[in-house]
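In: kindly generate the corresponding structure for this input.
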Amino acid sequence: MQISSAALLKASSAATTPPTLAERYRAVRQASLALAAPLSAEDAMLQSLPDASPAKWHLAHTSWFFEHFVLGTQPGHQPLQPDWQVLFNSYYQSIGPAHARAQRGLLSRPTLAQVLEYRAQVDQRIGDCLRAGHLDAVARQHLLLGLQHEQQHQELLLTDLKHALWSNPLQPAYRDDLPLPTPTPAAGAAVWIEHPERIVEIGAPAWPAHARFAYDNESPRHRVLVPAHALADRPLSNAEFRAFIDDGGYRDPLLWMSEGWARVQAECWSHPLYWDPALEREYTLGGWRALDPDAPVCHLSWFEADACARWAGARLPGEFEWEATAAACPAAGNFADAGLLHPVAQPSLGAGAPRQLFGDVWEWTASAYGAYPGFRPLAGSAAEYNGKFMCGQYVLRGGSCATPAGHVRASYRNFFPPAARWQFSGLRLARDL
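Out: Now for the predicted structure:
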């Protein structure tokens, strides 16, 4: 019997008392297995992009993370699979060498069955440690970090697999039973929400010194001056991006950054990834579907988002402008737990209230990914988690329809290179006042 990840996580959130660490661990780990359940062994080793990874590798790497960072703190622990340490390390050079990222799809061995058995062994040992109270404060912190890390990989499993299946000439669906969204009133014209110049607090208190989890790249919390600006009340829609295409947006070099224009020419970009050439359908995790004009446009690179914003006489928001608005809104929306696994249109909330800041699509910002003043990475090898990628990338905010519910917050900073298109990434317009 297949259990959906949404059902598992809803069951946990429905409890009258907060889940224990052991219960949360089981729920997150089972959610990954639920996402992988529709896959064959052949599906699970597909890799169609150098920056993507096979589903089998995601399942193994997240287990390796728990084994190294949690079980590795236990006296006398020996690696469960010593020969796999290089295979499933990602980029922790302080730990040791790692198999080349672009060649993860060549790892036909170990088999999917062996990887699943390895997961079960790790889970058994983690469970034993939790029941016996053997995990000290550092190990428990690493366990909490590992749960957040696994949720990130749950989203990557979906986005990477979507590209792999789309790359197959048959373009099969990940799941034929994914529901269509419930019809809603048209999204309507975007409304500009004006904000005066102000000083705001940005970021999250440093964890684990502060009990509430946040990644190290979200801290320290600090004050910034946000200039007067306006934000659109919703993300840009498919219909609005179609107007950019129809007006020659992909043919006008004046709209593009130089590197972006070179990409357009070299890779023949003429529409978002997964749209058909007729601009009428898009490939989804549920297969090909008619393009919903009111739904948020997705699978855009930063270059495409930036060019479209310029065409619209606007710009991308700075990440502090975005966070200052999102901090006053609940982190609720169309996340993976809703089971749609695709962005959907949402009706206006009225009175200029912002909508869809969380879920549906990650929103590109104009902000380069860098360190906050006074940034301190996590201790030990975990310092490699975020800080060393603060070069040549842009910040995205808000989560997507493939992000697990409860994983993001207003201060959450995602980041990708500007040419990345395979994530559920879109944009919200901003302008100066």
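In: from here on, just use CA atoms for contacts and neighbour counts.
Out: Will do.
In: I figured S12 hits Y25, correct?
Out: No. Under the criterion of Cα atoms under 8 Å, S12 lies out of contact with Y25, with a separation of 10.6 Å.
In: neighbours of A379, how many?
Out: 9 (other Cα atoms under 10 Å).
In: which residue ranges of the protein form helices?
Out: Taking DSSP state H to define them, one finds helices in the chain at 5-13, 21-36, 55-69, 85-88, 112-132, 137-167, 238-246, 258-267, 302-311, 319-326.
In: is it possible to get TSV of the ones you listed that adds distance to L273 and mean neighbour count?
Out: Output for the helices of the chain, formatted as TSV (distance: least, Cα to Cα, whole Å; neighbours: other Cα atoms under 10 Å):
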stretch	distance to L273	mean neighbour count
helix 5-13	26	17
helix 21-36	23	19
helix 55-69	21	24
helix 85-88	29	18
helix 112-132	29	16
helix 137-167	9	21
helix 238-246	12	17
helix 258-267	11	14
helix 302-311	11	24
helix 319-326	24	21
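In: tabulate those in a markdown table, adding columns for distance to L231.
Out: What follows is the helices of the chain, written out as a markdown table (distance: least, Cα to Cα, whole Å):
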| stretch | distance to L231 |
| --- | --- |
| helix 5-13 | 32 |
| helix 21-36 | 35 |
| helix 55-69 | 36 |
| helix 85-88 | 42 |
| helix 112-132 | 44 |
| helix 137-167 | 27 |
| helix 238-246 | 16 |
| helix 258-267 | 24 |
| helix 302-311 | 12 |
| helix 319-326 | 8 |
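In: now the other sequence, so there's something to compare against:
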Amino acid sequence: MIRVRINLVFTQSGLQEFGVKQQSGFYFDCEGPRHKAYVNPFAMAKGLVTNGDWLAFILDGGYNKPTLWLSDGWAWAQKQDWQSPLYWRKQGHDWYQFTLHGLQPLDMSAPVCHISFYEADAYAQWKGCRLPSEYEWELFARDLTIAGNFSENHIFTPQISDKPGDMQLYGDVWEWTRSPYTPYPGYQIPEGAVGEYNGKFMSGQYVLRGGSCVTPIEQMRATYRTFFYPHQRWQFMGLRLAKDC
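Out: Take a look at the predicted model:
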């Protein structure tokens, strides 16, 4: 069984700048304004959590251990009878996943997806880790080339990377963070439809970063923030583990 290891310590801590820089190109208003925030030393996993990792969580009874779960997450898991990621199916002794290409055997080495924030947080607790903050994710990713399995590849399912050293920070799956989707310091809600969208949704949701296999690459930046409610699972949502140093 493939197991994720926290084996990359990222030391660029301290007071850092976050958010989009002023530029002439397009960006979403929720990516700014540029501002400073303090980040303590932290470690991030080099790889995404895989289906094989997640199956180990299932086999260890992770969906039935309330001590791993946030109280709201446990309530959702019990109400919806969550026992595996959305679109997983068990037939006999074998696991399958319903994909955009139909029902396929579960690839144990591919990134896990279609999990809620609550499931991601419970898994991180099970591993003795946590989810990264969106600031940690941005620091980790900002100097890397934006490349990966995006919609232009026409694969439309998370893939195993065969590139040495590829951490898959971009593409494949959106990565849950522990950061609530709230306005950055100094944010002003603009007039019109953009303000109606971002201003009204900046409550009760969590930030995900990095894009997925159905995201256009031209849309992606290290500062790009998407957001979902913590119980939602239908999008290509996965996770990367983090730890305090």
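In: quick one on the thing from earlier: closest one to G339 of the first structure among the helices of the first structure?
Out: Each of these was checked against G339 of the first structure via Cα to Cα, and the shortest separation belongs to helix 5-13, namely 6.6 Å.
In: name the nearest residue to the residue nearest in space to the middle of the second structure, ignoring sequence neighbours.
Out: Centroid-nearest residue in the second structure: E175, 1.2 Å away (criterion: Cα atoms, centre = their mean). Excluding the flanking residues, the one nearest E175 of the second structure by Cα to Cα, 6 or more residues apart in numbering is L239, at 4.6 Å.
In: can you find the partner of the one you found in the first structure?
Out: With TM-score structural alignment as the matching criterion, the partner of L239 of the second structure in the first structure is L427.
In: show me the contacts for P158 of the second structure.
Out: The contact partners of P158 of the second structure, taken as Cα atoms under 8 Å, 6 or more residues apart in numbering, are A110, P111, V112, C113, N149, D172, V173, S212, C213.
In: what's the match for K90 of the second structure in the first structure?
Out: Aligning on TM-score structural alignment places K90 of the second structure opposite P277 in the first structure.
In: distance of that match from H163 of the first structure?
Out: Separation of P277 of the first structure from H163 of the first structure (Cα to Cα, to the nearest Å): 17 Å.
In: same thing with R26 of the first structure?
Out: On the measure of Cα to Cα, R26 of the first structure and H163 of the first structure end up 28 Å apart.
In: follow-up on the earlier one: quick one: map the residue nearest to the centre of the second structure onto the first structure.
Out: Here E175 of the second structure is matched to E363 in the first structure, going by TM-score structural alignment.
In: where do the strands sit along the second structure?
Out: Along the second structure, the segments classed as strands by DSSP state E run 8-10, 14-18, 35-39, 42-44, 88-91, 94-99, 102-105, 174-180, 206-209, 226-228, 237-238, 242-244.
In: tell me which other helices or strands the fifth one touches.
Out: So that's strand 88-91 of the second structure. Packed against strand 88-91 of the second structure by the contact rule (3 or more Cα pairs under 8 Å, 6 or more residues apart in numbering; DSSP states H and E) you find strand 94-99.
In: check the second one too.
Out: For strand 14-18 of the second structure, the elements it packs on are strand 35-39, judged by 3+ Cα pairs under 8 Å, 6+ apart.
In: for the strand it packs on, packing partners?
Out: strand 14-18.
In: list the buried ones in the strand it packs on?
Out: Of all the residues in strand 14-18 of the second structure, those buried under the rule 16 or more other Cα atoms under 10 Å are F18.
In: distance from it to the middle of the chain?
Out: Put simply, strand 14-18 of the second structure sits 21 Å off its chain's centre (Cα atoms, centre = their mean, to the nearest Å).
In: what's it aligned against in the first structure?
Out: When the first structure is aligned by TM-score structural alignment, the counterpart of strand 14-18 of the second structure is residues 198-202.
In: who touches the matching stretch?
Out: If you take Cα under 8 Å, 6+ apart as the criterion, stretch 198-202 of the first structure is touched by R221, H222, R223, V224, L225, V226, P227, A228, F320, E323, A324, S411.
In: go again with 7 Å.
Out: With contact meaning Cα atoms under 7 Å, 6 or more residues apart in numbering, stretch 198-202 of the first structure is reached by R221, H222, R223, V224, L225, V226, P227, F320, A324.
In: how about the contacts made by the spatially closest residue to L86 of the second structure that is not a sequence neighbour?
Out: Distances taken as Cα to Cα, 6+ apart place H114 nearest to L86 of the second structure, at 5.4 Å, with adjacent residues excluded. Contact partners of H114 of the second structure, counting by Cα under 7 Å, 6+ apart, are P85, L86, R233, W234, Q235, F236, M237, G238.
In: ok, so of the residues you listed, who is nearest T145 of the second structure?
Out: Using Cα to Cα, the contacts of H114 of the second structure come closest to T145 of the second structure at G238, 20.3 Å.
In: how much does the match of strand 14-18 of the second structure stray from the second structure?
Out: On superposition with the second structure, the average gap between stretch 198-202 of the first structure and its aligned counterparts reaches 1.6 Å (mean Cα distance after the TM-score superposition for the first structure).
In: could I get the contacting residues of the corresponding residue of the second structure for D306 of the first structure?
Out: When the second structure is aligned by TM-score structural alignment, D306 of the first structure is paired with D121. Applying Cα under 7 Å, 6+ apart, one finds that D121 of the second structure lies in contact with R130, L131.
In: for the one 10 residues further on, same thing?
Out: If a contact means Cα under 7 Å, 6+ apart, then L131 of the second structure has D121, A124, T177, R178, R240, L241, A242 as its contacts.
In: let's see 8 Å
Out: Shown in contact with L131 of the second structure (Cα under 8 Å, 6+ apart): A120, D121, A124, W176, T177, R178, L239, R240, L241, A242, K243.
In: go ahead and confirm the first one touches T177.
Out: No. Using Cα under 8 Å, A120 of the second structure is not in contact with T177, being 9.1 Å away.
In: can you list residues touching both of the two?
Out: Residues touching both A120 of the second structure and T177 by Cα under 8 Å, 6+ apart: L131, L239.
In: how close does whichever residue in the first structure pairs up with I155 of the second structure sit to W166 of the first structure?
Out: Residue mapping for I155 of the second structure onto the first structure gives L340, with TM-score structural alignment as the criterion. Counting by Cα to Cα, the gap between L340 of the first structure and W166 of the first structure amounts to 18 Å.
In: L396 of the first structure too?
Out: Relative to W166 of the first structure, L396 of the first structure is positioned 24 Å away (criterion: Cα to Cα).
In: then A132 of the first structure?
Out: The span separating A132 of the first structure from W166 of the first structure equals 46 Å under the rule Cα to Cα.
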